[in-house]
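1. coordinates only, no sequence provided:
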């Protein structure tokens, strides 16, 4: 199917429509949302980026020059009646706040709890909405609202068959990753090997522990970098070795990933995709308590299409990890051709196609 590549496909429309992009949640939600929002702006859509006031997604959106609108969305978790009440209250307040904004507009939700107020408001106003689902196993918001969505954009091939409105686009990655992937990189010290422990935007305590244990098992040739997360940074920094660097987080993950010979990572959809975009060798350790075990299925796919191995956290030890690192390091480099690097363009082109065919 051929898709239009510019706003010229929409004949007879004097003005591009407004689209509200939900960017609320963790980095796995707001970074792909930012990339798509920028691509929409380049096609002259009127883009509003949905955030929580004072949270990191607001700072990130402003850093990329996006216009924002804030709501007080809360996650739904735990069994506490108070938390459940606060979730319901915040959702109703957010839907009310969005009501006027979602009239005669398009919604683009990127999953998680922040997607719910936008989708509900669009449904009340009978406005079209789209959903982006990064994981191979759909999240709760996607499962609940996919049947009413115009399309569901999938970051990875799904485990189970989806209906015809679901299309695999790949996961949008920031331009900085694309530049890093296309540019050359020279190590400062060719005699050393570097390993990056990358727990995603919030860190991972188990990966931190494995990194600290592994310091004593690896030769002095190895240099460690641990992205610890802010909550565990003080402890990890106190226990690190002489050849280990500990960062609470990084605002330039492409630099850290590009500089590593081996990466040990959780299997969040975005983090895994970004690593494979840079063609790196990676060992995935899925978070065992992820909803519907979605990180396991992400890791299984990443291991098939990239220079990657994956294994579960159960029965994992630093000795086993050391052996797997050696195995991966000595393995012939594979191909990552199946990693789509222009997912945002595919998503925008589907929107343009629907507009051109008067499906919106």
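-> Perfect, thanks for sending it. What you are looking at is a predicted structure, and each value in this text was computed from that prediction instead of being measured.

2. only C-alpha atoms for contact and neighbour calcs from this point on.
-> Will do.

3. who touches the nearest residue to residue 336 once chain neighbours are set aside in this structure?
-> Using CA to CA, 6 or more residues apart in numbering and skipping residues adjacent in sequence, the residue nearest residue 336 is residue 306, 5.0 Å away. Neighbour list for residue 306: 276, 279, 281, 334, 335, 336 [criterion: CA atoms under 8 Å, 6 or more residues apart in numbering].

4. likewise for residue 181?
-> Residues near residue 181 by CA under 8 Å, 6+ apart: 258, 277, 278, 279.

5. where do the strands of the stretch 51-200 of the chain begin and end?
-> Along the stretch 51-200 of the chain, counting by DSSP state E, counting those that start in this stretch, strands occupy 68-70, 106-109, 128-133, 152-154, 166-168, 193-198.

6. can you lay out the ones you listed as a markdown table showing mean neighbour count and distance to residue 324?
-> Shown next, in a markdown table, are the strands of the stretch 51-200 of the chain (neighbours: other CA atoms under 10 Å; distance: least, CA to CA, whole Å):
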| stretch | mean neighbour count | distance to residue 324 |
| --- | --- | --- |
| strand 68-70 | 19 | 45 |
| strand 106-109 | 26 | 38 |
| strand 128-133 | 26 | 31 |
| strand 152-154 | 25 | 31 |
| strand 166-168 | 20 | 31 |
| strand 193-198 | 23 | 13 |
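
7. out of those strands, nearest to residue 262?
-> Of all the strands of the stretch 51-200 of the chain, it is strand 193-198 that lies closest to residue 262, at 4.8 Å by CA to CA.

8. determine how far the following helix or strand past that closest one lies from the middle of the whole chain.
-> Downstream of strand 193-198, the first helix or strand assigned by DSSP states H and E is helix 205-214. Put simply, helix 205-214 sits 23 Å off its chain's centre (CA atoms, centre = their mean, to the nearest Å).

9. so which of the strands of the stretch 51-200 of the chain is nearest residue 207?
-> Closest approach to residue 207 among the strands of the stretch 51-200 of the chain is made by strand 193-198 (6.6 Å; CA to CA).

10. ok, structure two:
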């Protein structure tokens, strides 16, 4: 919800009235003073027949509610953030023949973006789209992802630890990898964000004395400040936060994604000399790349500069201004 709230705040500052449409999960993160309506939502793709039937019912109900919201709010435009929760509102905008805009965090757009981008006014990408997905070139605007101001550290000096993280849910393979690497590099300090699911199991294991384990980072910027190098999944937000802080990274993309979005995210960083990539399970490869980064400060500095250069810190400003310009034209 944060990107939607941040963009809504920016548009409000520019004089627009904002109404958020989300589901019950998203509503939990909305602060007081923000207008919102909830719609039912159940993911359709990859589910059982029963779930698909239920999701279709939720979808049609969501479209009806969204149409009523658009009418009562007298909306001039709709902005969709790519997830299936935004699908009913986008379809309602199409039915009402009002303009809509799409925001896509990853290099490979999600299914909702792919289904609706043809009629969108503009499609804002947080990471440049993968070549095989760039089907609406005239509509694509590269803005960077909308990041919390608190996670962008000004003049961050290099930390002393190696941060290992598997995304918001953790990743068991990276958790195990952290144990192995900490044992192989006893002179380095490691911080592992294990995820809540595996935290008890990880802390119950005998571990090297140079490995610190936490379950979840409420304030990730504090860990970024301590990091010299990161080993991480390459979801759009994790990748963007590491890069905007200039942390040299070894990305290990989640291998089971149908669209391989994490692989394409990481490939963009690697192709711009801002990161390394290792495949899941390639322990020797990660060890080799980590040793290279530890021993070569010049390489870390080069990666850091390149990473910072690639990630804008004002994505919400860029998106809001382009939306206003497009509607005023």
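-> Happy to help now that I have it. As the structure is a prediction and not an experimental result, all values here were calculated from the model.

11. what TM-score comes out when they're superposed?
-> Once superposed, chain against chain, the TM-score is 0.89 (TM-score structural alignment, normalised by the length of the second structure); 315 aligned residues with a CA RMSD of 2.0 Å.

12. could I get the full set of helices for the stretch 1-150 of the second structure?
-> 2-13, 24-27, 49-73, 87-96, 111-116 (DSSP state H, counting those that start in this stretch).

13. give me whichever of these is most buried.
-> The highest mean neighbour count among the helices of the stretch 1-150 of the second structure, using mean count of other CA atoms under 10 Å, belongs to helix 87-96: a mean of 21.

14. give me the stretch of the first structure that it matches.
-> Across the first structure, the stretch matching helix 87-96 of the second structure (TM-score structural alignment) is residues 116-125.

15. repeat that for stretch 210-217 of the second structure.
-> Taking TM-score structural alignment as the measure, the first structure aligns residues 243-250 with stretch 210-217 of the second structure.

16. for the contacts of residue 306 of the first structure, which one is nearest residue 79 of the first structure?
-> Set against residue 79 of the first structure, the nearest of those by CA to CA is residue 276 (37.3 Å).

17. the second structure: which residue goes with that closest one?
-> Residue 276 of the first structure maps onto residue 243 in the second structure, by TM-score structural alignment.

18. restricted to helices, list the contacts of residue 181 of the first structure.
-> Of the positions in the contacts of residue 181 of the first structure, 258, 277 sit in helices, assigned by DSSP state H.

19. pick the one among the contacts of residue 181 of the first structure closest to residue 112 of the first structure.
-> Using CA to CA, residue 277 comes nearest to residue 112 of the first structure of these, at 24.0 Å.

20. residue contacts, that closest one?
-> Counting by CA under 8 Å, 6+ apart, residue 277 of the first structure makes contact with 177, 178, 181, 336, 339, 341.

21. same check for these, but in the second structure.
-> With both residues aligned by TM-score structural alignment, their matches' CA atoms under 8 Å, the contacts of the contacts of residue 277 of the first structure that the second structure also has are 178, 339, 341.

22. which one of those is nearest residue 230 of the first structure?
-> Among these, and counting by CA to CA, the member closest to residue 230 of the first structure is residue 178, at 27.0 Å.

23. how deep is the closest one tucked in, by neighbour count?
-> For residue 178 of the first structure, the count of nearby residues is 16 (other CA atoms under 10 Å).

24. who's in contact with it?
-> Taking CA under 8 Å, 6+ apart, we find residue 178 of the first structure in contact with 277, 278, 341.

25. distance check, it against residue 52 of the first structure.
-> 28 Å (CA to CA, to the nearest Å).

26. how about the contacts made by the equivalent of residue 215 of the first structure over in the second structure?
-> Matched across to the second structure, residue 215 of the first structure falls on residue 182, judged by TM-score structural alignment. By CA under 8 Å, 6+ apart, residue 182 of the second structure lies in contact with 188, 189, 190, 208, 210, 211.

27. same check on residue 269 of the second structure?
-> By CA under 8 Å, 6+ apart, residue 269 of the second structure lies in contact with 275, 276, 307.

28. go again with 7 Å.
-> Residue 269 of the second structure makes contact with residue 275, according to CA atoms under 7 Å, 6 or more residues apart in numbering.

29. look up which helix or strand it falls in, please.
-> helix 261-271.

30. and that helix, what's buried?
-> 261, 262, 263, 264, 265, 266, 267, 268, 269, 270 (16 or more other CA atoms under 10 Å).

31. let me have these in a markdown table, adding distance to residue 195 of the second structure as columns.
-> Shown next, in a markdown table, are those (distance: CA to CA, whole Å):
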| residue | distance to residue 195 of the second structure |
| --- | --- |
| 261 | 21 |
| 262 | 19 |
| 263 | 21 |
| 264 | 24 |
| 265 | 22 |
| 266 | 21 |
| 267 | 25 |
| 268 | 26 |
| 269 | 25 |
| 270 | 26 |
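
32. what is the nearest of the residues you listed to residue 6 of the second structure?
-> Closest to residue 6 of the second structure, out of all of the buried residues of helix 261-271 of the second structure and judged by CA to CA, is residue 265, at 22.7 Å.
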